[in-house]
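J.: sequence and predicted structure, then a few things I'm wondering about:
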Amino acid sequence: MMLPKAAKDPSCGAPKHTGLLREELLVFRHLLGLGENPSQIRLGPPLSNSSLKDILFVSIDVDGPRDFKCAENSPCLVGISILDTRRLQFYMTTISVAAKTRSALGNVENLIKSHQLQVGQSNHLSYRSSKFLFGETRQIKADKVKTYLQRLIKDRFFVLVTYGGGAADCIYLEGLRLGIRPLYHLDVLKVAQFPLQTYYRYSLAKILDALKLPWQDLHIAGNDARFTLHALLMTAVRDWNYRDDKPKSKPTPSTQVTLSSIKTIAKAWRIPDQDQPSLSFLFEDHIIKERVLLNPETRKNGKRLRPEKTPEEKAQRRERKKLAKEKRKLKEARRPQWLFNLGDLLDNE
């Protein structure tokens, strides 16, 4: 079994529970068709002609009062991100991994549907809701959140995804009384413990950095739910490199397509840049050069005109060049003589 260097080094003093292989990771492997079912729980039917399960990955994060039982109508933000394995299978089967078109790559980011709901009004929530990166925040009444979430799930089997246990998130969902229960609850912190060889609670930012995933404006409900799903997908790619039960030969074509597709989805989002589109990194031959606006008063032939130097500044520049030249000569005089004859000695040999 391959392990990271930190786990191999006995002098690092890592606890015995470093990198535990938890049931959550085994279940996640099975949902993606990368492993067997480790439990007796029925994890949904498989998709036709695919090893993927016919489910929804529903990532939820709630920002608000800690005790939702005592403050069900208190202002809060509810972030929801959903990845449908049917859409994932369609992307895997209809788009070639070797050569993806630009229009297809532009739609990769849209395979995950993200929503942010604002319940109630407060200045603090209004500011935080404006930081949502994946759409517009929707104002909604507390009694309408249940209907909104039910409409998103649409009587499908789903797996709940949270980060760090999501105690407050689960309390909020229990208060909604959806009438349906998830097939399984995946805590990304536990899923990533073996692939990242962790032994303490990483923050979401640290997990994303360890997986080399971009992120921005965390601690916003909608962004946390989305980036949690990104971390979950990228964990599967990282996990494949450290599995002890994978075949020694190259992975099968279907496994390669699965790993390549979820890696592309996890990395599709980039920090927005005003000067270039967020997906320009996907095209090596697509380089956007900064356009220089020509002003005839300040520029000539596309180059900025430097202000004319005064006689004093010109004299100072000549003096600096003279001192630098004398310094180089002094340095060469101190250099051993054999360095100058090294080329001749090599030629003679």
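T.: Perfect, thanks for sending it. Quick caveat, the model's predicted, so the values are computed rather than measured.
J.: going forward, measure contacts and count neighbours with C-alpha atoms only.
T.: OK.
J.: so Tyr172 touches Phe68, yeah?
T.: Yes. Here Tyr172 reaches Phe68: they are 5.9 Å apart, a contact under CA atoms under 8 Å.
J.: quick one: the helices in this structure, in order.
T.: 5-8, 23-31, 85-94, 102-106, 123-129, 145-153, 167-176, 188-191, 193-196, 204-210, 221-242, 253-266, 311-334, 342-348 (DSSP state H).
J.: wait, which of those helices is closest to Ser48?
T.: Each of those has some distance to Ser48 by CA to CA; the shortest is helix 85-94, at 9.7 Å.
J.: how far out from the middle of the chain is that closest one?
T.: 20 Å (CA atoms, centre = their mean, to the nearest Å).
J.: turn the helices of the chain into CSV, including mean neighbour count.
T.: Output for the helices of the chain, formatted as CSV (neighbours: other CA atoms under 10 Å):
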stretch, mean neighbour count
helix 5-8, 13
helix 23-31, 21
helix 85-94, 16
helix 102-106, 13
helix 123-129, 15
helix 145-153, 14
helix 167-176, 16
helix 188-191, 24
helix 193-196, 24
helix 204-210, 17
helix 221-242, 23
helix 253-266, 18
helix 311-334, 11
helix 342-348, 9
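J.: alongside the first one, take a look at this:
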Amino acid sequence: MAETRNAPVEMSNPPHQGILRQENLVLRTIFGYANEKHTSPSASTGSLPSFLGECFPGSSMKDLLLVAIDVDAPQSYNKANIEQHLLHIGISILDSRHVRDLVHVGTHDAPVAFDRFITNYQFVIGNSHPARAYTASKKFLWGESEPICRSELQTRFDGLISGRDFVAVLHGTCLDLRILNDLNVTSLSRAVYIFDTNKVAQWPLQLHYRLSLRTLCETLGIPFTSGHAAGNDAHFALRALLMLAVRDAQRLTRVYGYASISAEVVLQRLQDIALAPRPVSEEDISATARIESHRQRKVANLEKKWLKRAMKQARKKQRQAIAGASDDFSDKEALDEEAIRAELERRHF
């Protein structure tokens, strides 16, 4: 008797649990939605910065600005030729005081346009590529691009943060921070923290790899569009950070089973802002045109098939009539082949 062996059982790998990083603990601390146990540093996260802003009175949420920054530069960028490069600098800002006010005042009295709480800017430095500058300006969804000199960027940035405590938000930090350093934006050194949304996303979304900004936003349900325009990318990176806080809190609740009512209200407001409607983009218009064109082609093909089928049936009835196969056949029941051909020509088939 032949020996039988059990087939090897294939073991599926459990889903990746994600990497808990320092960024996650800082995000919990800033918005105050986690207890002390889940904001305490560990060996994997390292110690937290000693200062992350002052809390609002009677609240665990921090009083600061969230400043998202994106730099659009050519692939050939290098500091030695910085004067020859066309650079777009996108900056989007959310004041946590707006979130606090939304929590305290509520939104029951009247509909709230949540997207208005984020202010957006797109600065253009250099004029070596007018066509590229025009394209990026045209794609910017929240106003007009502002041409400035390289030496003005530091002053404009200081004016936007107005001496407030702030955290910086970027999607992938290395190149952008290097270019901002080359542009002498020294105020970034005053940020109480610098978030990289790529790193923040690891634990809430249980990832072991990094996502593009478009894929990250789509995963979070954020209505992303018109990427690779610095002002748009900065805006959506900020929305992504807010929604990652919501997903982080949801995973904390699933894993550890706790949530406070006050934290739920804060998180609901963050989600309202992150998922708020956005302006219509050229990408949307093009997509709508493609859908309509496809619909029209589909309708035309259906009409063509129907007319051809009608012609085929008319011929069959005519043959039956000639052969005497149909005693109750009448001229009124027969479709005129010439009329059908004329209809086909009229519809340009």
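T.: Ah, there it is. Predicted model only: the values in this text are computed from it and were never measured.
J.: can you list the helices of structure 1 in CSV and add distance to Lys113 of structure 1?
T.: Formatted as CSV, the helices of structure 1 follow (distance: least, CA to CA, whole Å):
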stretch, distance to Lys113 of structure 1
helix 5-8, 36
helix 23-31, 19
helix 85-94, 11
helix 102-106, 14
helix 123-129, 17
helix 145-153, 10
helix 167-176, 19
helix 188-191, 19
helix 193-196, 26
helix 204-210, 20
helix 221-242, 9
helix 253-266, 12
helix 311-334, 61
helix 342-348, 66
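J.: out of the ones you listed, which comes closest to Gly44 of structure 1?
T.: Closest to Gly44 of structure 1 of the helices of structure 1 is helix 23-31 (CA to CA; 8.6 Å).
J.: have a look at how far, on average, the closest one is from structure 2.
T.: Compared with structure 2 after fitting, helix 23-31 of structure 1 has a mean deviation of 0.6 Å; criterion: mean CA distance after the TM-score superposition for structure 1.
J.: which strands and helices sit next to that helix?
T.: Counting contacts by 3 or more CA pairs under 8 Å, 6 or more residues apart in numbering; DSSP states H and E, helix 23-31 of structure 1 packs against strand 185-187, helix 188-191.
J.: matching residues in structure 2 for the shortest one?
T.: Under TM-score structural alignment, the match for strand 185-187 of structure 1 in structure 2 covers residues 194-196.
J.: that stretch vs structure 1, average distance?
T.: Stretch 194-196 of structure 2 sits 0.8 Å off on average (mean CA distance after the TM-score superposition for structure 1).
J.: ok, and what's touching that stretch?
T.: Outside stretch 194-196 of structure 2, the residues that touch it by CA atoms under 8 Å, 6 or more residues apart in numbering are 23, 167-173.
J.: between those residues, which is nearest Arg346 of structure 2?
T.: Nearest to Arg346 of structure 2 among the contacts of stretch 194-196 of structure 2 is His171, at 55.6 Å by CA to CA.
J.: how about the closest one, what's its partner in structure 1?
T.: With TM-score structural alignment as the criterion, His171 of structure 2 lines up with Tyr163 in structure 1.
J.: touching, its match and Val188? I think so.
T.: Yes. Between Tyr163 of structure 1 and Val188 there is a contact under CA under 8 Å: 5.2 Å.
J.: what is in contact with those two at once?
T.: By CA under 8 Å, 6+ apart, the residues touching both Tyr163 of structure 1 and Val188 are Thr228.
J.: quick check, central residue of structure 1?
T.: For structure 1, the residue nearest the mean C-alpha position is Leu213 (3.1 Å; CA atoms, centre = their mean).
J.: surely that one touches Ala268?
T.: No. Using CA under 8 Å, Leu213 of structure 1 is not in contact with Ala268, being 9.6 Å away.
J.: which neighbours do these two share?
T.: Common contacts of Leu213 of structure 1 and Ala268 (CA under 8 Å, 6+ apart): none found.
J.: ok, for the residue nearest to the centre of structure 1, nearest residue in space, not its chain neighbours?
T.: Lys267 (6.4 Å; CA to CA, 6 or more residues apart in numbering).
J.: ditto for Arg247 of structure 2
T.: Arg247 of structure 2's closest residue in space is Pro204 (CA to CA, 6+ apart), at 5.6 Å.
J.: spit out the contact partners of the one you found.
T.: Taking CA under 8 Å, 6+ apart, we find Pro204 of structure 2 in contact with 18, 244, 247-248, 251.
J.: before we move on, the earlier item: out of the helices of structure 1, flag the one nearest Asp54 of structure 1.
T.: Nearest of the helices of structure 1 to Asp54 of structure 1, taken as CA to CA: helix 85-94 at 6.0 Å.
J.: angle of the closest one against helix 253-266?
T.: Using axes from the mean of the first three to the mean of the last three CA atoms, to 10 degrees, the inter-axis angle of helix 85-94 of structure 1 relative to helix 253-266 is 120 degrees.
J.: on average, how far is helix 85-94 of structure 1 from the matching bit in structure 2?
T.: By mean CA distance after the TM-score superposition for structure 1, the fitted helix 85-94 of structure 1 averages 1.3 Å away from its aligned residues in structure 2.
J.: how about that helix, aligned to which bit of structure 2?
T.: With TM-score structural alignment as the criterion, helix 85-94 of structure 1 aligns to 96-105.
J.: what distance separates the start and the end of stretch 70-77 of structure 1?
T.: Distance across stretch 70-77 of structure 1, first residue to last, is 17 Å (CA to CA, to the nearest Å).
J.: which parts of that stretch are buried?
T.: Going by neighbour count (16 or more other CA atoms under 10 Å), the buried part of stretch 70-77 of structure 1 is 75-77.
J.: ok, back up a step: what's the closest of the helices and strands packed on helix 23-31 of structure 1 to Thr252 of structure 1?
T.: Among the helices and strands packed on helix 23-31 of structure 1, helix 188-191 sits nearest to Thr252 of structure 1 (CA to CA), with 23.4 Å.
J.: which strands and helices sit next to that closest one?
T.: helix 23-31, helix 221-242.
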